[in-house]
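# Let me see the structure of the following:
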Amino acid sequence: MRKGRFLLTLFTLLLSFVLIACSNNETDGIAEQSGSKKQDVFVFARGGDAVSLDPSEVTDSESENVSQSILETLVAFTEGKTTVEPLLATEWNISDDGLTYTFTLREGVKFHDGTDFNAEAVVYNFDRWMNAKDQERFYMYGSVFGGFKGDENHVLQSVEAVDEYMVQFTFTNPKPTFLKDLALTPFSISSPAAIEKYGEEYGDHPVGTGPFTFEEWRRNDRVTLSKNENYWLDGYPKVNQVIFRTIPENSARLNALLSGEVDMIDGLDPRNIPQIEESEDFKILSRPPLNIGYLGLNVTREPLNNKLVRQALNHAVDKEAMIEAFFAGQGTPAKNPIPPTVDGYNDEIEAYPYNPEKAKTLLAEAGFEDGFEMELWAMPVPRPYMPDGQKVAEFLQSSFAEIGVKAEIVTYEWATYLEKTKKGEADSFLLGWTGTNGDADDFINTLWHGDNIGSMNSTYYSNEELNKILTEARTISDQEKRKELYKHAQEIMHEDAPIIPLAHSTPILAARADITGFDPHPTGRVITTKLSFE
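Next comes the predicted model:
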C-alpha cells in the first residue's frame, strides 16, 4: 500500500515537473501574467514580421517598430506630435541661409557593443548611405536627400565631424524638412564596428544605442530584445525584456491578448473595440490619424494606362459603405493622397462621387464598354491604415464587378508582396502610408514622384509638372508657398487618378489596462523606453 502511495506521489511530482516545463516552453520567457509579482517582460503582437532590422534599408513599419527599441536617431518626435526634440543630439544651430546645421551630440553614450557614439560614428553612417554602391538598398536616403552623392539633385553636400561631439551638415539648397527627416527611423545611427563586422548580414545583427539590445530573431515568430543595462537615460528602460510576436490573424492576436499570452496588439478588428472597452482588464489606445490607405493603379499596365479607366474605377467605390463595414467608424473617406491633418491639404477638391453609371460611361468612352480583367493584390497583413486588406479587396472586387470589371484577388507573403509591387508586377494593389514626419512631402514626393519609381512609387506614375512642383517644394523654406504647391500637386493627382484614395483610419491598439508610459504616436511608432506595468 505504501509502495503504491509512493509511486502515486512520485508520478504526481513528475507530472507537475512536466507541466511546468511545458508551460515554460510555451511562454518561452514571457513573464507570469497574474499574481503579485510585477511583470518585467512586455510582449507586443503584430500581424507581420520584420523584413530587416537595419532600418536604413527598409520602409515597412514592422521592421521600424522593432528597430526603434534598438537604435536611436539624432532627434526624436515629441510625444503625440510631429515636432522634434533632442535625442542623441542635445542641441543644434541653423545658419541664417538655412544651408548649415551644426549638432552638439550627447556625451558618454555607448553602442551596445561597447564602442563610442560620437561625431565620427554619425559621419560613418551618412557616408555609408550617401556613397552606397547598392543605391536601391538605401532608397529612403535617396528619396529624402534627392539621390546619392554625385547625383544632380542630391542636396546634402557634406557631413563633417567638427570635433568629437559636434557634427555639421551642409546643403546645396535649403531643406525645410531636415530636422523632421532626421527623426525618421531609417536615419538611426548604427555602430560602425558592427556594420564592419557583419557586412551584408548587419540587418540580422543590429547594434545601436537604444534602451534594448538585440537578442534573437525567429523569422515569422518573434524578435527578442533585452534591457540595455548601460542606457544613457537614467532610470530607463523600465522592463527587462521586449518581445515582438508575429501573429498574422487578427482574431488570434485578440485571443492572445485576452488569454494573457501578449500584452498589447495592433490590427484590432474595429468590431472588437466594444469588447475591449467593456473589460476592466484591458484598454483601447487610439493613434491620431496621419495616414492614407489606397488602391494603387499601375499606370504602365493596360488598360490602367488610360486615365479615363482610372477615373471610372474611382467612381465605382462606395467608400462610406466600405468604412462602415470594415472600419467600424474608425475611419473617414479619403479624397486626396494626404490626410486632412497635414499642412497643404486641399479641401476644395471634390471627391469622385460613388456613381457606377458614370463609371460605365467613362469605361465606354475609353473603349471598354464590356469591361476588362485585371489583378487586384490584397495585403496579407493588417496595417494601421487598413485593418483587413483581404476584406477590403473583396469589397473592391464586388464594386468593380458592378461596372463590368473582373478583378482577380492575388496575395503574397508580406515581404514578397512589397518587393513585387515595387517591381511593378501588380495591376492594382492595396497599400498605404503612415506619415513619418507630418509633412506633405513625406506622402506625395515619397510615393508618387517619378524619381521614386521602382522603390516607393509602385504605381509607376510620373507627371512632369507634378515632379517639378514636388522638387521645388522640398527646396524652399517659405511654408505658405509650399502649401500652395502641394495643393496644386493634389489637383494634378486627382485628375490623373493614379490611385483610389480609400480611407484615413484611426489606428487602434488594444492593451492590458495596467500598461503605462506608452505613447500611441500618430506616426505609428512603438516606443518602449518608458513603458511599464503599474
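# make it CA atoms for all contacts and neighbour counts henceforth
Noted.
# Off-centre distance for the helix or strand where residue 8 lies?
For residue 8, the host element (DSSP states H and E) is helix 2-27. Here helix 2-27 is found 46 Å from its chain centre; the criterion is CA atoms, centre = their mean, to the nearest Å.
# how far does the helix or strand just after it sit from the chain's center?
Using DSSP H and E, the next helix or strand after helix 2-27 towards the C-terminus is strand 41-46. With CA atoms, centre = their mean as the basis, strand 41-46 stands 17 Å off its chain's centre.
# here's the other one to compare against:
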Amino acid sequence: MAATSPARLHMTALARATSPVASLALAGAVLLTGGCTVANSGHGGYDPDTLRLVISQEPPTLEPCESSLTSTGIVVRSNITEPLIEREPDTGDLQPLLSTGWRQDSPTEWTFDIRSGVTFSNGAPFTAADAAFAIDRAVNSDLQCNVDGYVFGDEKLKLATPNDNTLSITTEKPDPILPLRISFVEIVPRGTSMTEKVREPIGTGPYAIADWEYGQKLVLARNDRYWGAKPTFGHAEYQWRSEGSVRAAMITNDEADIATSLGPEDGAGDRGVPFQNNETTALRMQAGEAPLNDIRVRQAVNYAVNRTGIVKALFRGLGDPASQLIPKGVVGYNDRLALWPHDADKAKALVAEAKADGVPVDRQIRLIGRTAQFPKIAETIEVLQSEFTEIGLNVKIEMMDTAGQLQYQLRPFPQNTGPYLLMIQHGNQAGDAAFTMDQYMLSDGPQSAYGTPEFDAKIRAAEALTGQARQDAFATLFAEEPQQIMQFAYIAHMKGIIGLAPRIHYTPNSATGDEMRLAEMTKAGNGSDLSDRS
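Presented below is the predicted three-dimensional model:
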C-alpha cells in the first residue's frame, strides 16, 4: 500500500491535467490566470510569466488515452491530465497522486483510495466515479486507445465505486503489476465521449488549454482550481519546428526557454544539457512479406547494420549500441546479451543463399522513417539504405510525418503495402518488460508485425511471475527473440539533449522525452549555472 507524504504531495502537486473539451470554448468553464502572452519590452519582448517551449512536431491530438504516444504525452501528461498513481522516473517507485493509497485484496482484486477535494478545470468535482469512467473509457471501450494496447492488451477490467472515495478494480486473471498499469491512465471527467476521441481535453492538472492555433502554437494557462501547489509560470506556449538546428537557435537567440530533441551538432552550445532517456531505436521488419518472410534475409539485415558506427558518427556518442528493445534499468534487461555483429560479407552470403532458394530478394523493400523522430533520423535512414544496398537488397527510402508513419506502426496496418522496414523508437516509461513484450512482441501486439503462438505463451508465462523469477524470464526472452522470431534490428539506446535558457531551472530525467512536467520548471534566478541542471 502507498501512503501519502506531505513532501511528496508538494512535489507531485507541481505536476498535472487533462480531459475532453469539445467545449473548452465554453469560456468561464476553466479558471485561468492572466490573459494571453503579452509583449514586455523590459524582458526582450516576451511575457516573463510565460514558459516558451519549442518541440519537434505539433501534437496530432491531446486525447489523454493516446498519451503513451510521445508526441501527445510530452504535452498532456502531468500538465493537462493526471493519473491515479505516478511512477518516479529515477527510482521506479509508485507514488500517490489522485489516489492516496492502494492495496491488493485478492489475486484479482485491488482497492484504490481516491483523493478528496479535487476538481476538474471546468469546476466539476472529481470522485471515484470519474476514475472508474476514465479507466473504463481507456481500457474497456472500442476507442482503440493507444494506452489500451500498449499497457493492457486484451485485458478487460471490472470497476466498482462503493462510495466517492473508493474504487475497486477486478482483473480477469491475477495481475501483479496492476497499479503500474493504472499509472498510465489519465483521468477525464464523466461525460467525455465514449465513442469518439477528443482533441482538446479537460483534466485535474496544473494547466488547461487556453488557445490552440492549429499549425501555429498551443498555449496552456495555469489552472487556478488545481488541488496541488501552484506552478511557477502562468502560461506555457508551445511552438514546433522540425529542424533541430532551428530549435537550438531559438534557445541561443532567447526566443524559447525549452527546446526538445536536440542533437549535438544543432548548435545549442552550453545551453544544451544531455540526459539519459529511455528510448531505444530499432527497425521493425514486416516479416510476413517476401523477402522479409525468410529469416535469412532478416538475419542479413541485422548483420548489415553498423550500430557502433551509427552511434559514433551520427549520434556523436550520445547513445549506446543496442542488443534489445529495452535499456538498462527496466525489469527484464539482459546484461549478458551481446550486440549482433556487423558483418557485411556474412549478410551478402545469406542474401545470396536465399536468392538461390527462390526467395525474391530483388523485390523492392520500403524503408520508412518519421521526420524529426530523433536527431539525425534522415541521415540514419540514408546510412541504413546504403548498408542494405551493399548486401544485395533493393531498398527505397520513404520519410513520412507522424500521422503517416503511425499508420504503419500501429495496428491495423495498411493492406497491400508490400515489404517494409519501419524505424521505431520505443520508450519503456513503466520500467517493466511486460509493456514492451505486449506491445511489440506478441504476435497480435498493437505494434508487432510478427510472432508465434509458442513465443506468445512464453511471454504470458513471464508476465505472471514476480521478483527475480520475472526478471530472469524476461531476460531469457530477449535472448531468444533474435533466434526464434527476429522481428527487429536493434539500433541504439538513445541519450537526449534538451535546450535550457539561463532563466529556467529544470532537471531532465529518463522520462523527459515522453513526459515533460511544466510544474517542475521554475525561474532560475540571477547568475544561475546550467551545470547545476545537467
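# which stretches of structure 2 form helices?
All helices of structure 2, identified by DSSP state H, fall at 6-13, 70-76, 128-135, 146-147, 178-182, 244-252, 295-304, 307-313, 344-356, 377-390, 402-409, 433-440, 453-463, 467-484.
# which stretch among those comes nearest residue 96 of structure 2?
Residue 96 of structure 2 lies closest to helix 6-13 among those, at 8.1 Å (CA to CA).
# Give me the buried stretch members for that closest one, please.
Buried residues in helix 6-13 of structure 2, counting neighbours by 16 or more other CA atoms under 10 Å, are found at 9, 12, 13.
# What range does it cover in structure 1?
Alignment note (TM-score structural alignment): helix 6-13 of structure 2 is unmatched in structure 1.
# Residue 279 of structure 2 -> structure 1?
In structure 1, residue 279 of structure 2 lands on residue 291 (TM-score structural alignment).
# Residue 343 of structure 1 versus its match, what's the distance?
Distance check for residue 291 of structure 1 against residue 343 of structure 1: by CA to CA, to the nearest Å, it reads 13 Å.
# Same question for residue 350 of structure 1.
18 Å.
# More neighbours: those two, which one.
When neighbours are counted by other CA atoms under 10 Å, residue 350 of structure 1 and residue 343 differ, and residue 343 comes out ahead with 18 against 11.
# these two touch, right, the more buried one and residue 483?
Yes: using CA atoms under 8 Å, residue 343 of structure 1 is in contact with residue 483, at 6.4 Å.
# Overlap in contacts, these two.
Common contacts of residue 343 of structure 1 and residue 483 (CA atoms under 8 Å, 6 or more residues apart in numbering): none found.
# Next up, the contacts around the residue nearest the centre of structure 1.
Residue closest to the average C-alpha location in structure 1 (CA atoms, centre = their mean): residue 61, at 2.7 Å. For residue 61 of structure 1, the contacting residues are 524, 525, by CA under 8 Å, 6+ apart.
# Try it again at 10 Å.
48-51, 55, 67, 185, 383-384, 433-434, 436, 523-526 (CA atoms under 10 Å, 6 or more residues apart in numbering).
# Ok, residue 445 of structure 2 next?
149, 150, 153, 154, 410, 411, 436, 437, 438, 439, 451, 456.
# The closest residue to the match of residue 279 of structure 2 other than its chain neighbours - how many residues pack around it?
Of all residues not flanking residue 291 of structure 1 in the chain, residue 434 sits nearest, at 4.2 Å (CA to CA, 6 or more residues apart in numbering). Residues near residue 434 of structure 1, counting by other CA under 10 Å, number 27.
# just residue 90 of structure 2 next, same as before
Quick note: residue 90 of structure 2 (other CA under 10 Å) scores 10 neighbours.
# Would you quantify the distance from the alignment partner in structure 1 of it to residue 485 of structure 1?
The alignment partner of residue 90 of structure 2 in structure 1, by TM-score structural alignment, is residue 80. The gap separating residue 80 of structure 1 from residue 485 of structure 1 is 27 Å, by CA to CA.
# Spatially nearest residue to residue 261 of structure 1, not counting backbone neighbours?
Among residues not flanking residue 261 of structure 1 along the chain, residue 27 sits closest, at 7.4 Å (CA to CA, 6+ apart).
# Surely residue 121 of structure 1 and residue 195 touch.
No: Residue 121 of structure 1 is not in contact with residue 195 according to CA atoms under 10 Å; the separation is 11.0 Å.
# So for residue 291 and residue 343 of structure 1, which residues contact both of them?
residue 438.
# now stretch 34-47 of structure 1, how far from the chain's geometric center?
24 Å.
# Just the buried ones out of the contacts of residue 445 of structure 2, please.
Buried by 16+ other CA under 10 Å: 149, 150, 153, 410, 411, 436, 437, 438, 439, 451, 456, out of the contacts of residue 445 of structure 2.
# Residue 441 is in contact with the second one, correct?
If I follow you right, that is residue 150 of structure 2. No: judged on CA under 10 Å, residue 150 of structure 2 makes no contact with residue 441 at a distance of 11.3 Å.
# Need the overlap of contacts for the two.
Joint contacts of residue 150 of structure 2 and residue 441 (CA under 10 Å, 6+ apart) are 434, 435, 447.
# buried set for stretch 33-40 of structure 1?
For stretch 33-40 of structure 1, by 16+ other CA under 10 Å, it's residue 39.
# So what touches it?
Residues contacting stretch 33-40 of structure 1 (CA under 10 Å, 6+ apart): 30-32, 41, 238-242, 259-263, 532-534.
# Also stretch 453-468 of structure 2?
Stretch 453-468 of structure 2 is contacted from outside by 173-177, 331-332, 432-435, 437-438, 441-445, 469-477, 480-481, 484-485, using CA under 10 Å, 6+ apart.
# Okay, the aligned residue in structure 1 for residue 191 of structure 2 and residue 172 of structure 1: tell me how far apart.
Taking TM-score structural alignment, the alignment pairs residue 191 of structure 2 with residue 193 from structure 1. Distance, residue 193 of structure 1 to residue 172 of structure 1, using CA to CA: 30 Å.
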